[in-house]
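Novice: sequence and predicted structure are below.
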Amino acid sequence: MAVDDDPVNLKILTSVLSIKDYAMVTVTSGIDALIKLDTDHWDLIITDVMMPQMSGYELTMNGFVWKQRIYKRKYNHISYTLNSISALASFDTKRMSHLIDAFSSYLRLSFNFLNAEPMIPIEHELELVRAYLYIEKERFEDRMTINWDLPENLHFQLPPLTQPLVENAVRHGILSRSKGGTLTISIKELANDIEITIADNGKGMTAEQLQQLLSSQSNVTQGIGFLNTHKRLLRVYATGLQIKSKEGQGTSVSFIIPSEKRNMIRKNSYSQTD
């Protein structure tokens, strides 16, 4: 894929690379390139740096950095969990066995997430979230309370975005307080729409932090992850993250799967487990 707002440059690139039997696709903006990225697999992207609305750096670096942060978080989480398993082995083999089961599920689903299809069933997403939260609950015990508010007999597809939002709520929300807090995960039907909400009663954010969170110039620690999630939701559903937060009271992050996307949703047997 070649990305450039100058059609002359695109024509030159196409002429040069077509000699080498490359299958070329050209787009004239970073936004169009992001749409293409979600619809197919690409071997090479050549992009101009200076483009209106979105620079070449914004097109490539944010996604790259976000992916690297995901890998780093997965590595750290694996390290902490192995230490917990080792500690449990000396005094509670039953808990150790359950933790190993959850850890195995988490690893399998995490690697699936990193190579995920654009859309996955909600059951798979919730399975990963449950495995992650089981491990964190074993590590932090009374510092974490988890509430589930999920409907029965509901099945739909969504981008694999929920687990990173849950992880952010745990890390930057409830565990940012010494006494911990409560995490609530809810899925609600609103007429024909579906609303997914991850809420915590952690330290929350200032109005300035909240304003910066979805900005491309964000200096907030979790800003890049939120920004990429927000942009992906905009591309898929034309509606992004809705974030509400008050300092000292907590944060609520939600997104809507709108009614016009109901063709991706079908009723199915879905049993809720704790």
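Specialist: Structure received.
Novice: rest of the way, CA atoms for contacts and neighbours
Specialist: OK.
Novice: next up, the contacts around residue 150.
Specialist: Residues near residue 150 by CA atoms under 8 Å, 6 or more residues apart in numbering: 185-188, 272.
Novice: use this one as the comparison:
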Amino acid sequence: MCTAVFRDRIHAALIMTGGLVVLECCVFDILFQNNIVNAGLLELTPIGFFLMLLGQAHVLAESFAETIRKKEETLLQLQASLERERKSELKFLKSQIRPHFIHNALNTILSISRKDVPRSQELLVEFSSYLRGCFDFKNLEDMIPIEKELEFIRSYLSLEQARFGDRLKVRYDIDDQSVRVPPLILQPLVENAVIHGIRPKPDGGNILVYVKRVGDAVKIGVMDDGDGIPPERIEKLIAGEESGRGVGIYNITRRLKKIYHISLCIQNRDTGGLDVSMKLPLNGGRYNAESNLG
């Protein structure tokens, strides 16, 4: 008890005081019964115990009130966290509806329709598929076949290729389509590669979308041959402290951590450009963040 008081434990001093009061009362009563002290017929031990019980009742009441207060604080923090998550998810969904992209896509289709009607009709089908892919899910944590995500990506890239022409070259390296993924987990990375990796280059560039089996996991990612990202910005992007690329990357990282307990792997390529990937377990298990770096 002395150690608890010394370490300033909560209510330790009050409990120790109550114990000392009872001890002093017992000593006094022993001395009184042996006629060593004379204090009439008054015995103090019952009073000491009563005072100690009052102190204990006070401690219990304080502890109960503190527990209720902490639970209320935890509930408020949880509500605030859920509200932040809801706003973040809403922001992510809104980010998929890009007025400039829709405007540019429709202008491209209109321009092509003047000289190549069949091609414009194909692009309208791709545009319809793209819009459906933006909203064709009920929850961002639902699992969909990777092929469905790839169809969405192909529609998006077909529209961008129609716009950029030979400046945008796309390749796919897909050797496993058995994995199921959360919706919109890959498309924002493809869009980042187009907007931030290829579009700034006067001569355009290349994008590779890949799905590769790696042991009991599948590695999914996007490569481009743009200018890459300064290493000091990568952590800021993952933490959501950067605009532009940061919004999509932060939201994907947050979802990966929530579902799989992993993070995105962002690497500058030796030949130039960026490689952004993730390792997802085939069996629905979870990996530590460190295991996602390979």
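Specialist: That came in fine, so what should we check first? Owing to the predicted nature of the structure, the values given are computational and were not obtained by experimental measurement.
Novice: closest one to residue 35 of structure 1 out of the contacts of residue 150 of structure 1, please.
Specialist: residue 187 (26.8 Å; CA to CA).
Novice: so what corresponds to the closest one in structure 2?
Specialist: When structure 2 is aligned by TM-score structural alignment, the residue opposite residue 187 of structure 1 is residue 211.
Novice: just the element for residue 278 of structure 2, please.
Specialist: Here residue 278 of structure 2 sits within strand 274-281, counting by DSSP states H and E.
Novice: those helices in the stretch 51-200 of structure 2, which residues are they?
Specialist: When secondary structure is read from DSSP state H, counting those that start in this stretch, the stretch 51-200 of structure 2 shows helices at 99-113, 117-135, 146-164, 187-192.
Novice: what is the last one packed up against?
Specialist: Counting contacts by 3 or more CA pairs under 8 Å, 6 or more residues apart in numbering; DSSP states H and E, helix 187-192 of structure 2 packs against helix 146-164, strand 217-224, helix 245-259.
Novice: and the furthest pair within the contacts of residue 150 of structure 1?
Specialist: 188 and 272 (14.1 Å).
Novice: quick revisit: now for the strand holding residue 278 of structure 2, which elements pack on it?
Specialist: Secondary elements touching strand 274-281 of structure 2 (3+ CA pairs under 8 Å, 6+ apart): strand 217-224, strand 265-268.
Novice: who wins for proximity to residue 277 of structure 2 among the ones you listed?
Specialist: Shortest separation from residue 277 of structure 2 across those is recorded for strand 217-224, at 3.9 Å, computed as CA to CA.
Novice: would you mind getting the angle between the closest one and helix 146-164?
Specialist: 0 degrees (axes from the mean of the first three to the mean of the last three CA atoms, to 10 degrees).
Novice: structure 1: which residue goes with residue 24 of structure 2?
Specialist: In structure 1, residue 24 of structure 2 lands on no residue (TM-score structural alignment).
Novice: how much space separates residue 24 of structure 2 from residue 150 of structure 2?
Specialist: Separation of residue 24 of structure 2 from residue 150 of structure 2 (CA to CA, to the nearest Å): 81 Å.
Novice: one more: residue 241 of structure 2?
Specialist: 28 Å.
Novice: got the buried residues for stretch 172-184 of structure 1?
Specialist: Using 16 or more other CA atoms under 10 Å as the test for burial, stretch 172-184 of structure 1 gives 172-175, 180-184.
Novice: hang on, I meant stretch 95-103 of structure 1
Specialist: Buried residues in stretch 95-103 of structure 1, counting neighbours by 16+ other CA under 10 Å, are found at 96, 99-100, 102-103.
Novice: export those to a markdown table and tack on distance to residue 139 of structure 1?
Specialist: Formatted as a markdown table, the buried residues of stretch 95-103 of structure 1 follow (distance: CA to CA, whole Å):
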| residue | distance to residue 139 of structure 1 |
| --- | --- |
| 96 | 12 |
| 99 | 10 |
| 100 | 13 |
| 102 | 13 |
| 103 | 12 |
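Novice: just to revisit the earlier point, what about residue 24 and residue 150 of structure 2, which has more around it?
Specialist: residue 150 (20 against 15; other CA atoms under 10 Å).
Novice: matching the more buried one against structure 1, which residue comes up?
Specialist: With TM-score structural alignment as the criterion, residue 150 of structure 2 matches residue 126.
Novice: dump the residue contacts of that match.
Specialist: Per CA under 8 Å, 6+ apart, neighbours of residue 126 of structure 1: residue 163.
Novice: how about the one 3 residues further on?
Specialist: Residue 129 of structure 1 sits next to 162-163, 166 when contact means CA under 8 Å, 6+ apart.
Novice: buried subset of these?
Specialist: Buried members of the contacts of residue 129 of structure 1, scored by 16+ other CA under 10 Å, are 162-163, 166.
Novice: nearest residue to residue 145 of structure 2 other than its sequence neighbours?
Specialist: Sequence neighbours aside, residue 180 is the residue nearest to residue 145 of structure 2 in space, at 4.4 Å (criterion: CA to CA, 6 or more residues apart in numbering).
Novice: quick one: the one you found and residue 141 touch, right?
Specialist: No. The criterion here is CA atoms under 8 Å, and residue 180 of structure 2 misses it with residue 141 at 11.2 Å.
Novice: who has more neighbours out of the two?
Specialist: A direct count of neighbours by other CA under 10 Å for residue 180 of structure 2 and residue 141 places residue 180 higher, at 19 against 16.
Novice: if we can go back for a sec, relative to residue 61 of structure 2, which of the helices and strands packed on helix 187-192 of structure 2 is closest?
Specialist: Of all those, helix 245-259 sits nearest to residue 61 of structure 2, with 38.2 Å by CA to CA.
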